[in-house]
Structures are given as structure tokens and as C-alpha cells.
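**Q** Below are the sequence and a predicted model for it; my questions follow.
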Amino acid sequence: MSEDLITLAVAEPSDVADFKKELQDAFAVAVVDEFGSLPDGPIPSDEDLANAMNAPGAVVLRILCNGQKVGGAVLTIDTTTHHNALDLFFLRVGEQGRGIGLEAWRAIEQRYPETITWQTHTPYFEKRNIHFYVNKCGFRIIEFFNKHHSDPNHPAQDDLPDGDAFQFEKVMRGGGIVA
């Protein structure tokens, strides 16, 4: 991995269709592995993706490995509070397991050094994601959403066969602006 150069670039409007397809393909793998098939329509839905990508403060980034598109991220950056969110994060199918995700996450942290906290979420069955966020990136689980405790900020979880999900937070030490 050390010879690969991982960089970030703002996604171009002409790339949005490919970005969405690659993200939905990457998310589909885990759902099919866990449940055997996809529910009706892609996950996340086109509407949920459009909402995330067009939300106030949204930044859509391409993850590049040696200049080639290998994934992407949708962030919500709050330039007032510096409490930011990683809304969507993916590597194209076949790009996992090479350290690209961790290098991309580090590049995101470096791109937003004033961040006080990062928050993200993932479905409960995504063991690989849970391992990545907790053991590799330094997030901690702060909440568990399920049918008895729904997530008011991410109704898209309802698209999954089982809407259970974890909420993660990473407090940036030594960086950030004190609010």
C-alpha cells in the first residue's frame, strides 16, 4: 500500500451518476451477503442520495488511488460549530482490503483540521464497517438505533431489511476550535 498515493477531489457534476452507481453497488454487497437479496430498489435510494449530496454543508468527494477513482465520501461540514458528519463512505467493489479506506479517512481528517467531532453511522450487520470505524479510525459507538429507538436524523435506515444501526463519534484531540 505504501507505493499508492491516496488523494481526494471534489466530485464533478458530470461524475455524479457514476458516483451514485458505484456507491449503491458497494452498499449492495453487504446487504446481499446478510439478507440474500436487496429490497426493492437500490440502497441508499436515489432520493436519499440526492438529499445527502444536496444538503446544506454537503461536500461530495472522490477517493483517488494514483489518480484513479476508487471510491467516495459525502460529508456534512458545519463551518460554524465544526461538528461534522461522514454521511456516506465507500470504496468501489474490489478495492477493499488494501488500506485505501484508512488512508482516505486520514486524508479527510487532514482536509478538515478544525473539526471538533465527526459523526457517522452504519447498519448493525456491517461488521467490517464497525471494525473499520472503531478499531482503525478511532470512532466510538455512542448510540444504537432500532425499532424501539429510532434515529430521527437518518430515516434512510428504514430502507434496509432491518433498520438497526450504530451511531459513531470521533472527538478530535488537540485539533479543532473550542466552541
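**A** Perfect, I can see it now.
**Q** CA atoms for contacts and neighbours, from now on please.
**A** Noted.
**Q** what's the longest helix in the chain?
**A** helix 16-35 (DSSP state H).
**Q** Enumerate the positions of that helix that are buried.
**A** Buried residues in helix 16-35, counted by 16 or more other CA atoms under 10 Å: 19-20, 22-28, 30-31.
**Q** And for stretch 127-137?
**A** For stretch 127-137, the buried set under the neighbour-count rule, 16+ other CA under 10 Å, comprises 129-130, 133.
**Q** Let me have those residues in a markdown table, extended by distance to Thr81 and secondary structure.
**A** As requested, these are arranged in a markdown table below (distance: CA to CA, whole Å; DSSP: H, G, I helix; E, B strand; the rest coil):
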| residue | distance to Thr81 | secondary structure |
| --- | --- | --- |
| Asn129 | 27 | helix |
| Ile130 | 26 | helix |
| Tyr133 | 22 | helix |
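**Q** thinking again about what came up before, other SSEs contacting the helix or strand that the longest helix of the chain is followed by?
**A** As assigned by DSSP states H and E, the chain's next helix or strand after helix 16-35 is helix 46-53. Helix 46-53 sits against strand 58-65, with contacts defined as 3 or more CA pairs under 8 Å, 6 or more residues apart in numbering; DSSP states H and E.
**Q** ok, structure two:
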Amino acid sequence: MLHYAPILPQNYPVLTQIMTAAFDEDTRLHTSLLHDGPAGYNDGTLIRKLNENPDFISEKVLLDDKIIGAYTISHKPEQNILELLFLDPDCGNQGLGTQIWNHIEEHFSNCSRWVLETPSYSIRNHHFYTKKCGFHFVCEKQYPDATSFVFEKERKSVLDFQDMMKMQTELWEKHKDKWPPMQPEYGKDFILWMIEEVGEVISIIKKKSIHDIMDDPAVHSHFVEELSDVLMYYMDTLLRYQITLEEISKAYQEKHERNMGRNYAEEYQKLR
């Protein structure tokens, strides 16, 4: 279980040791060098400078009670900058980096735009930020002795199916030790829970007037929340039955085309 807490001066030595190991491993992985990183990464001055900067927000990351990394955010009205994020190499390939990023996004949920820089050679970092965290490449920056890539992420104001399925997957990852597996045999359970949420929507319609739903902010918010629950279980159902976005999109489009060619009045007349 990951925990987050303010960085204390007595944490500088262990965080410097972890930071040094993290940057050096990335350097050896992608270059012919054995040691390299930003100025002060291996002597304690960088973590001190970042943590004691009043314009920055820094937290250490703990796995149970053991410090395994840290991050620093530069918080500005127009955007947030991920100044630093590092994780103990011994804790790699466990999904912890993604969990840390999810925590950061939740902690700064009012931020609509994120920016970060990482060395141009750090292919593993590029993959992590683009494939796991949703960033996209913006530009290349040249420095006297190095080249970096700039990545950016903007929070969407309107979610699409891909966003929703990703969010439900992330939620399941967080609780997978207690929740049903992502297997088809559990799909029926989520269909039933979805129907239960539809019942909650119907209950509001039955108990409240159309005026309440449309004009009362509290009732309207509750109504939308229950509809969101329906969508969440719908996404869980797609995931359990391993139905891809391409499949559901194709089926939806084909059904729409058929519906556009139907004569509903004639069909209903035949049913009488």
C-alpha cells in the first residue's frame, strides 16, 4: 500500500540514494555512461533545493513504511509542471509508477494542463509518460550539453469511452485483491448491478417531478450521479466480456445505419 507524506530534512540522505540509483540505472540503460543525472542528483543538493523551494510541492512515497521515491510539482494557475518523479529501481515493473502518477493527478484534480521534461534518450520514461500516464510529445529542447523532450497532458472536459474504460480499469487495479477478476464469467454480475443502478435512476424519476430533475441543482446532480453509475457498470461489463472499443463502435454504427432506414410507424402498426 502506497502512502505519501511531506519530505523532512532527515529524509534527504535516503532519497538522494534512491534518486542516484534511479537516474544511474536509466543512464546505463540508454547510454554508454555509468552515471548521469540533473545537477545535484547524487549529492543531496537537488532534493534539498526542490523540497525547500516555497513555490514547489514535494512528497515522499512510502511502500508500507519504507521510502521508495518522491515527486515535486510546480503549481501554477495555467499549468502544473512535474519537476521530478523518481522511484527505487528495485520497485520497478510493479505498476507503482502509474499509481504514483494517479495519486498526483487526484491530488491536483483542479489542474487542466500538465507539462514535464525528460532526457531525449530516456525511452523507458517516454513510454511510461505516454502509454501509462496519457502525455503526448510536444517538442525537443536543446541545452549546451544535453537534449530533452517536452511532454504535455491536458485533462479533457468531456470523457470518451476510452477514458471511461481506462478509469474503470484503474479502479479495478486498485482493488483487484478484493473485487471480481476481469473474467467473462463475472460479467453477468456487473449487468445485474447496472440494472440495479438503472432502478436508482427510475426511483428518482418516480419520486421527483420533472421540474425537480431539471431545475433543482441537488436533485439534478443526484440524477446525473446515478446515470454515471450506470455507465460505470456498463464499462465494467464490456471489460469483463473483453469487448473492445472497436467492436462496440462498429456494432453501434451498423445499428444506427439500420435504424436510420427503419419505418418505425409501419413496424409498430404491424404489432397491433
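**A** Yep, it's here. Every value quoted in this text rests on a predicted model; they were computed, and no experiment measured them.
**Q** give me the stretch of the first structure that the top helix by length along the second structure matches.
**A** Criterion DSSP H: the longest helix present in the second structure is helix 217-240. Alignment of helix 217-240 of the second structure against the first structure: no match, by TM-score structural alignment.
**Q** Check the secondary structure at Thr7 of the first structure for me.
**A** strand (DSSP: H, G, I helix; E, B strand; the rest coil).
**Q** What is the burial count for the alignment partner in the second structure of Ile108 of the first structure?
**A** Under the alignment (TM-score structural alignment), Ile108 of the first structure pairs with Ile104 in the second structure. Under the neighbour criterion other CA atoms under 10 Å, Ile104 of the second structure is assigned a count of 16.
**Q** Just list the residues touching Ile104 of the second structure, thanks.
**A** Ile104 of the second structure makes contact with no residue under the criterion CA atoms under 8 Å, 6 or more residues apart in numbering.
**Q** so is it in a helix, a strand, or just coil?
**A** Under three-state DSSP, Ile104 of the second structure falls in the helix class.
**Q** before we move on, back to that, ok, residues contacting the longest helix of the first structure?
**A** Helix 16-35 of the first structure has contacts (CA under 8 Å, 6+ apart) with 37-38, 42-44, 46, 49, 71-72, 90-93, 125-126, 160-161.
**Q** Buried ones among these?
**A** Among the contacts of helix 16-35 of the first structure, those classed as buried by 16+ other CA under 10 Å are 38, 42-44, 49, 71-72, 90-92, 125-126, 160.
**Q** hmm, back to that, now compare the buried residues of helix 16-35 of the first structure and name the two farthest from each other.
**A** Greatest spacing in the buried residues of helix 16-35 of the first structure, by CA to CA: Phe19 and Val31 (18.8 Å).
**Q** Excluding residues flanking it in the chain, which one is nearest the aligned residue in the second structure for Gly71 of the first structure?
**A** Residue pairing (TM-score structural alignment): Gly71 of the first structure is matched to Gly69 of the second structure. Of all residues not flanking Gly69 of the second structure in the chain, Leu87 sits nearest, at 4.3 Å (CA to CA, 6 or more residues apart in numbering).
**Q** again with Ala165 of the first structure
**A** Of all residues not flanking Ala165 of the first structure in the chain, Pro123 sits nearest, at 4.0 Å (CA to CA, 6+ apart).
**Q** Quick check: Gly40 of the second structure touching Arg48?
**A** No: judged on CA atoms under 8 Å, Gly40 of the second structure makes no contact with Arg48 at a distance of 9.2 Å.
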